[in-house]
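K.L.:
When you get a sec, could you give me coordinates for this:
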Amino acid sequence: MFSIRLSQTGIGATHLDIHTLHVEHAVFLASYTILTVANSWLYKGTKGVYAFSLYGFFVFLGASAVAMRGHIPDLISIVLGNLFVVIGYAFLSFSLIGFLGRKTSYFYLQIFLFLIGLVTMLQYGWFHPDTGKRLIALSLVLGCQHGQIAFFLYRNRSPALRIPILSMTLMLVGLCITNIVRIVGVALHGAPHNYLNAGPFLAWILIVNSCLQVGAMVSFVWMTAAMLRGKLEVQTITDPLTGALNRRGVERAAEQSILICRKDSVPLSAVVIDLDAFKQINDCFGHHCGDAALIAVAACLRNHLRPDDILARIGGDEFAVLLPRTSIAEASTIIERIRVSIAATEIVYGQIHTRVSASFGLAELNSPEQDWEQLFMRCDKALYEEKNAGPTKLRPRDVSSSKLGLLPN
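P.N.:
Sure, this is the predicted structure:
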């Protein structure tokens, strides 16, 4: 990654050219900052991506200022250069907080650390220059920033982003450790008055920091890609109107539930629900009112289902419910409560008020060879029999033609 340049300091003695390393560090950060900017354009609308681009930009500015030391005023190369890095990690913290959608008071900690950095850089970089104290102060501030961000990620790790978040956390823990090592090394052995004359110890710290910073940038790009992939996977198995699973989603969930129930030797029941006279609502009030009815029924079903139960919309006005660890007798009790609740649910769309009833087809998994498709067919058959026995019709008072004029154009 780095072309380490050796320069002579005496007979047979060499040291790493830290100025060259800083130049290469800036070049690498420039390249990866471009990557983060491109990533922010690619994932427009994703929270935190713009703040992460600012992280890369400010860290690059800081590295560039330090690399140009001796060619620009010390106020810029030492004080502003180091403060740019501190600002960059503050933006990294804000980026991850926004990306993970968390509310936290860490914002105030980052402001406090920036103020400490500002005071110490002015004190030891401008008013009373002292390379050793400046390096210790900067390492302390950056180490606290890295540790805080790593701790935040550890506390807010998302199962869907577990591996990329772990990668980012490890990069930040590594950065925190290198700052601790630098504090100890400088405290024990001191630092040269001119930082550009630093020996191999500080040069290797820079190399490790550079690798870890690049790793953090790549980890964030990985996180955004993983989040997008997760969202796309959710969209493929979710009904956009009701938020329930769609037919594909319930097929996957059913396969897993059936395997678990067989393994644990517990019952599993399933229900297919069909809304009675739903076409009448669409014909009289329009499809928008029909959508409102589907949303209301889905909410009603959720209110009566347990955390492990699975709800899906499998067709226009058809829903399916999986009831793991539930016998058909227990399922019948649940279904009767749902039947009453749906009938009592008022569908409101604008000034339109109506109600809907539902028919149910219930079946229990009854053989080791039976799969979801067979169980669903048995539910569908039971539903057909219930409807033939006399489905509940939408009452005339529930569908009033006098309200047709209330529909929006």
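K.L.:
okay, CA-based contacts and neighbour counts for the rest of this
P.N.:
Will do.
K.L.:
which residues of the stretch 151-300 of the chain fall in helices?
P.N.:
For the stretch 151-300 of the chain, applying DSSP state H, counting those that start in this stretch gives helices covering 162-189, 200-236, 247-264, 278-285, 287-304.
K.L.:
Looking at these, which is nearest to residue 28?
P.N.:
Closest to residue 28 of the helices of the stretch 151-300 of the chain, according to CA to CA: helix 200-236, at 7.9 Å.
K.L.:
Next, the angle from that closest one to helix 247-264.
P.N.:
For helix 200-236 against helix 247-264, the angle by axes from the mean of the first three to the mean of the last three CA atoms, to 10 degrees is 100 degrees.
K.L.:
list the buried ones in helix 200-236?
P.N.:
Buried residues in helix 200-236, counted by 16 or more other CA atoms under 10 Å: 202-203, 206-207, 209-227.
K.L.:
this one as well, want them side by side:
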Amino acid sequence: EPLAVGVELAFRMVYLLILGWALHRLWRQRPGVLPALAGMLPFALIALLELAGSRLLIEYRVEVIQLAVTWFLAVSAYALNLRLGRLRRQRDEMQQLAETDPLTGLPNRRAGLRRLGEMFAVAREDGTALSVAFIDIDHFKAINDDHGHEAGDRVLVAVAQALRATVRGASEAARMGGEEFLMLLPGVAADSAVQRMHALRVRLAATARELGLEGLSLTASIGVATLRDGDADAAALLRRADQAMYAAKRGGRDQVQLAG
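P.N.:
Next up is the predicted model:
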């Protein structure tokens, strides 16, 4: 019948198109080749049965074709899920790279400010404490001049490691740029935040000795601010910490100043 002949021709054309697509991906070594070949298996089996003149295929041709198409669609759905998974992982990796400081591995300024905004919103909603510390490495230009920029990079990496050891989560410390760092201390009141920063100063001094650079002194000027009712937004809280940090520098450096 013309209809049957038309269906048969259409089936064979679709089969040839799928086969060509799978072979093209195999030749180009594209991802997803194995699922494509797996989807082709039932069609290849049908072709072999046709060449062999199988009576089974003649009797159950419609059912066999339905099974082949169902198999192909299932494998295609599986391959699509794999591809979507790869795309999601690539998106997450790109986002992480965009928000990570390449030298220290800490969150960069953008990520640090975003995290600060999130913590600010939670603290406001829950009525919990939130302290931030703005940290500036003292005389960092002199460290670069005296020991070289490679040594300066080692110092920044070591400072980042000291910050990680001081906070609970990796997202609670960030490099703001140059020799400036930000520490986020959710649920920490002012007195405890200041104590932690004094402990950080001691850790930095020990880090300087561990680096083994002759004559290296590693200190920091640190400003601490704790959320108060007058802080309209996260920027206001950060601004007070920044001002306290500059007060520490004016006061002789290597000290912690609590914002008023």
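K.L.:
how far away is the alignment partner in structure 1 of residue 184 of structure 2 from residue 275 of structure 1?
P.N.:
With TM-score structural alignment as the criterion, the equivalent of residue 184 of structure 2 in structure 1 is residue 322. When distance is defined by CA to CA, to the nearest Å, residue 322 of structure 1 is 18 Å away from residue 275 of structure 1.
K.L.:
How about residue 203 of structure 1?
P.N.:
72 Å.
K.L.:
now swap in residue 384 of structure 1 and tell me
P.N.:
Residue 384 of structure 1 sits 12 Å away from residue 275 of structure 1, going by CA to CA.
K.L.:
Looking at these two, which one has more neighbours?
P.N.:
Per other CA atoms under 10 Å, whichever of residue 384 of structure 1 and residue 275 has more neighbours is residue 275, with 23 against 16.
K.L.:
and the more buried one, what pairs with it in structure 2?
P.N.:
In structure 2, residue 275 of structure 1 lines up with residue 137, judged by TM-score structural alignment.
K.L.:
contacting residues around its match?
P.N.:
179-180, 218-221 (CA atoms under 8 Å, 6 or more residues apart in numbering).
K.L.:
Then residue 38 of structure 2?
P.N.:
Neighbouring residues of residue 38 of structure 2 by CA under 8 Å, 6+ apart: residue 75.
K.L.:
Would you confirm that it belongs to a helix?
P.N.:
Yes - if the criterion is DSSP: H, G, I helix; E, B strand; the rest coil, then residue 38 of structure 2 is within a helix.
K.L.:
Trace it over to structure 1, please.
P.N.:
Here residue 38 of structure 2 is matched to residue 59 in structure 1, going by TM-score structural alignment.
K.L.:
a helix runs through residue 188 of structure 2, doesn't it?
P.N.:
No - Residue 188 of structure 2: not assigned to a helix; according to three-state DSSP it is coil.
K.L.:
Give me the number of neighbouring residues for it.
P.N.:
Close neighbours of residue 188 of structure 2, defined as other CA under 10 Å, add up to 18.
K.L.:
correct me, but it touches residue 129?
P.N.:
Yes - at 5.7 Å, residue 188 of structure 2 and residue 129 qualify as touching, with contact defined as CA atoms under 8 Å.
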